[in-house]
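> Got a predicted structure here, sequence first:
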Amino acid sequence: MSVARRPLPRVPRLLLVTGMSGAGKSTVLDALEDMGWDTVDNLPTSLLHDFVHGADRPRSNAHVAVGMDARSRGFDPAALPALLRSIPGVRPEILYLDATGAELIRRYGETRRRHPLSPDRPAEDGIGRERDLTAALRLAADAVLDTTDLKPADLRDHLRQRYGDEGDDLVVTITSFGFARGISRTSDLVFDLRFLPNPHWIEELRPLTGADAPVSEYVAAQDGWDDFMDRTEEMLAMLLPRYWEAGKTYVGIGFGCTGGRHRSVAAAIAMAERLRNRGFSPNIRHRDLGLRPNDSLEQGQERNQGPRDQ
C-alpha cells in the first residue's frame, strides 16, 4: 500500500514561531529566511494582518514566518491562535520551540543575557513564568520542537525537511538514537529495540555500527526481529497516509536502543528501505552514530532495564 499523495493547493503558509525564550527562535527565523520565507521578529500583534497582506510585501505568494514571544507588544497566548486563523488567504500554523529548563539556563549563562520575564531575578524564575504563560500556545501548536539536543546545523536540517518548499508530500524522517543519551525529541512515534541482544557486548561487533553488514546481519538473525519489523511496517503503512489526510505534513519515527549505535541504526536503515518499497521517501538521521562506544553507559542503562543477553 503506497501513500495517496494529493497535492495541496499552493496557499502561502503563515507560521507563528513562538515558545520559550532561548529555545532558538532567531535561528529558526534565519533558517526560514534563507529558505525564501518572509520573516519578521517581535512583530506587534496589531500589525500582523498588515505585514501579511501589506502593499510593501514584494511577493504575495511567499510563505510568512512571524516570531512572537513574551517581548512582543500585545502578546496574548490565548488569543493568538484565533488571530492567526482570522488572516485570510494563508495556511496558518504554529511552531512552538521548547528546551529543558536546565538547557535554557545554560544558554542564558553562556550568552549572559537576561530573561525577558525576570530581568532582575535568576533566569529560572523567568523560565517558569514563561512556561506557564505560553502553555495555551503549546497546546494549540501544530508542531512542538524541542531543541535541547539539536545543534544549529541539525536544527536547520530539521526545518528544511519540515518547511522546505520542495513539494507537498508527507515528509517522513526516521531517527536512530540511544535511550542512555536521552529520547529522540523530534520523533512522533518511538520504538524500543532493547528487547534484542546488544551487539555492544560482542567484541568484534563493538567498534562497528548498525550500518555495517556484520551488525545488521546479527541483529536481523535474532528471535523477534522479523515479527517486530513486519508489524511495525504494517502499522506505519496504515498510519502515514492517515496522518497526511488529517493535514499533518511531517512525521518523525524514532528507533532507540541503549547507546544508539547498533540495533537502532540497523532498524532505522531497514525500515527506511521497507517504506521506500511502499512508495514513501523517508529521510534518515542517526543522532548518536558518531559517538564512541561506552561500556559504563551501556551497562548502566541495561542494569536499569533488567537482565539482558550479552
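Arrived safely. Numbers count the residues shown, from 1 in each chain.
> contacts, neighbours, all on C-alpha from now
Will do.
> Helix, strand, or coil at Ala102?
Assigned state for Ala102: helix (three-state reduction, DSSP: H, G, I helix; E, B strand; the rest coil).
> For it, the count of nearby residues, please.
11 (other C-alpha atoms under 10 Å).
> mind checking how far it is from Gly109?
11 Å (C-alpha to C-alpha, to the nearest Å).
> How about Asn304?
Distance of Asn304 to Gly109, computed by C-alpha to C-alpha: 33 Å.
> The stretch 201-310 of the chain: helices as residue ranges?
Using DSSP state H, counting those that start in this stretch, the helices of the stretch 201-310 of the chain run over residues 213-220, 225-245, 263-277, 295-305.
> which ones are touching the nearest residue to Gly252 once chain neighbours are set aside?
Distances taken as C-alpha to C-alpha, 6 or more residues apart in numbering place Ser187 nearest to Gly252, at 4.2 Å, with adjacent residues excluded. By C-alpha atoms under 8 Å, 6 or more residues apart in numbering, the residues touching Ser187 are Ile174, Thr175, Val251, Gly252, Ile253, Gly254.
> got another, please set it beside the one above:
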Amino acid sequence: MDFIIVTGLSGAGKSRAVHAMEDIGFYCMDNIPPKLIPAVYDLCMQAKDSLSRVAVVTDIRGGGMFSSLFETLEGLRVEHKTYKILFLDAGDTVLINRFKETRRKHPLSEDTTSLEQAVKLEREILRPVRERADYIIDTSLLSPAQLKERISSLFLGDATSALQIHCMSFGFKFGTPTEADLIFDVRCLPNPYYVEELRHKTGLDAPVRDYVLKWEQTKGFVSRFLDLIDYMIPLYCNEGKSQLVIAIGCTGGHHRSVTIAQLLYEHLLEKGLRASVNHRDIRKG
C-alpha cells in the first residue's frame, strides 16, 4: 500500500495537491489528527485490495493535537508500517498574499498579533517535519497545472519504489527553487538570447538546443555534469532518499537552463531511472 502523509504550511496548496492525487487514483482524507493516522492505516490495510493508494492530510489546523505527529511517525516506524511524507511549502510573502487575497483566517492567527507572525510561527513549528519529508514541493511559482504535473510525476508510479529524480529549469531573476537538492548555474555558457533569431525561442526548440550544445565549453560542461550526476545518484539511493530535485538555472529560464535540464532528463530516462522534468519559468517574460 502506498500511504502518503500530506502536510505543510497553510496556504501552500495542500488542497490542490490532494485533488491532484485523487485524480491519479489516491483515496484521500483531509484534516486527520496525527493520533488517528495509525487507525486509518490499519483500516486501509484491511481493504488494501480496493485502497492500495491512500493520502491523509494532517496539519496545524489540528491545534495542540498536531504536536503528537512525531510520536505517531515513530510508532509507525517501530511497527514497520511504511509511509512517505509530502510537504507543501511556499515563500512567506506568497503565503501572506494568498491569505489576504482569499480573506481566509490563518489557523494560528489567535496565537499571534499579525498574519506575518502567524506564518513565521507555523514555519518554525513545521521545520522538523520538513526536514523529515520524503517529498518537498515549493508552490511559490507553480501554476495549478504545474503543481498537478509535479504530483503526477511523483506518484503515478509506485511511491515506495526507487528514487524519483525531478529535473527543473529556472531563471535566477525569478528566484532559486527552495526545494532543490542540487542547483547548477549555466549562465557561464553561450547565451542564445543575444542571437536575434533565437531570442524568442526556447531550449525546447531545436535551433536553440543546437546553438547551446555546439560550443566546446558546453560539451566540456555536459560531459563532467552527467558524470557527476551518474556518480551521485547511487549514493542518494543508498541513503534511502525518495526524491532528488536537480535545478539548472540561467538568467531568464528560457534557453540554456531548459536545454541542459531537458538533456539531463533524457539522459536519466535512457538509464532506466524514474525521472520527470519541469521548465518553471519558460513562459515568463
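Perfect, I can see it now. Keep in mind the model is a prediction, meaning the values are calculated, not measured.
> which part of the first structure lines up with stretch 83-93 of the second structure?
Aligned using TM-score structural alignment, stretch 83-93 of the second structure spans residues 92-102 in the first structure.
> what does the matching stretch rub up against?
By C-alpha under 8 Å, 6+ apart, the surrounding residues in contact with stretch 92-102 of the first structure are 13-20, 23-25, 81, 84-85, 124, 127, 137-138, 140-148.
> ditto for stretch 199-211 of the second structure
For stretch 199-211 of the second structure, the external contacting residues (C-alpha under 8 Å, 6+ apart) are Pro192, Tyr193, Leu198, His254, His255, Arg256, Ser257, Val258, Thr259, Gln262, Ile282.
> what's the counterpart of the third one in the first structure?
The pairwise alignment with the first structure assigns Leu198 of the second structure to Leu205, based on TM-score structural alignment.
> Could you report the neighbour count for its match?
By other C-alpha under 10 Å, 17 other residues sit near Leu205 of the first structure.
> do the same with Asp30 of the first structure
The burial count for Asp30 of the first structure: 14, using other C-alpha under 10 Å.
> contacting residues for the alignment partner in the second structure of Arg261 of the first structure?
Using TM-score structural alignment, the equivalent of Arg261 of the first structure in the second structure is His254. Residues in contact with His254 of the second structure (C-alpha under 8 Å, 6+ apart) are Phe170, Gly171, Lys201, Thr202, Gly203, Asp281, Ile282, Arg283.
> can you rerun that using 6 Å?
Thr202, Ile282 (C-alpha atoms under 6 Å, 6 or more residues apart in numbering).
> Could I get the full set of strands for the stretch 1-150 of the second structure?
2-8, 27-29, 53-57, 84-89, 135-138 (DSSP state E, counting those that start in this stretch).
> what about the shortest one, how far off from the first structure?
In the superposition with the first structure, the aligned residues lie an average of 2.1 Å away from strand 27-29 of the second structure, counting by mean C-alpha distance after the TM-score superposition for the first structure.
> List the buried residues for that strand?
The neighbour-count check on strand 27-29 of the second structure (16 or more other C-alpha atoms under 10 Å) flags Tyr27, Cys28 as buried.
> where's stretch 31-43 of the first structure relative to the chain centroid, distance-wise?
19 Å (C-alpha atoms, centre = their mean, to the nearest Å).
> coming back round to it: weed out the non-buried ones from the contacts of stretch 92-102 of the first structure.
By neighbour count, with 16+ other C-alpha under 10 Å, these hold 13-20, 23-25, 81, 84, 124, 127, 137-138, 140-148 as buried.
> which of Asn304 and Gly109 of the first structure has more neighbours?
Using other C-alpha under 10 Å, the more surrounded residue of Asn304 of the first structure and Gly109 is Gly109, with 12 against 8.
> most tightly surrounded among the helices of the stretch 201-310 of the first structure?
Comparing the helices of the stretch 201-310 of the first structure by mean neighbour count (mean count of other C-alpha atoms under 10 Å), helix 263-277 ranks first with a mean of 22.
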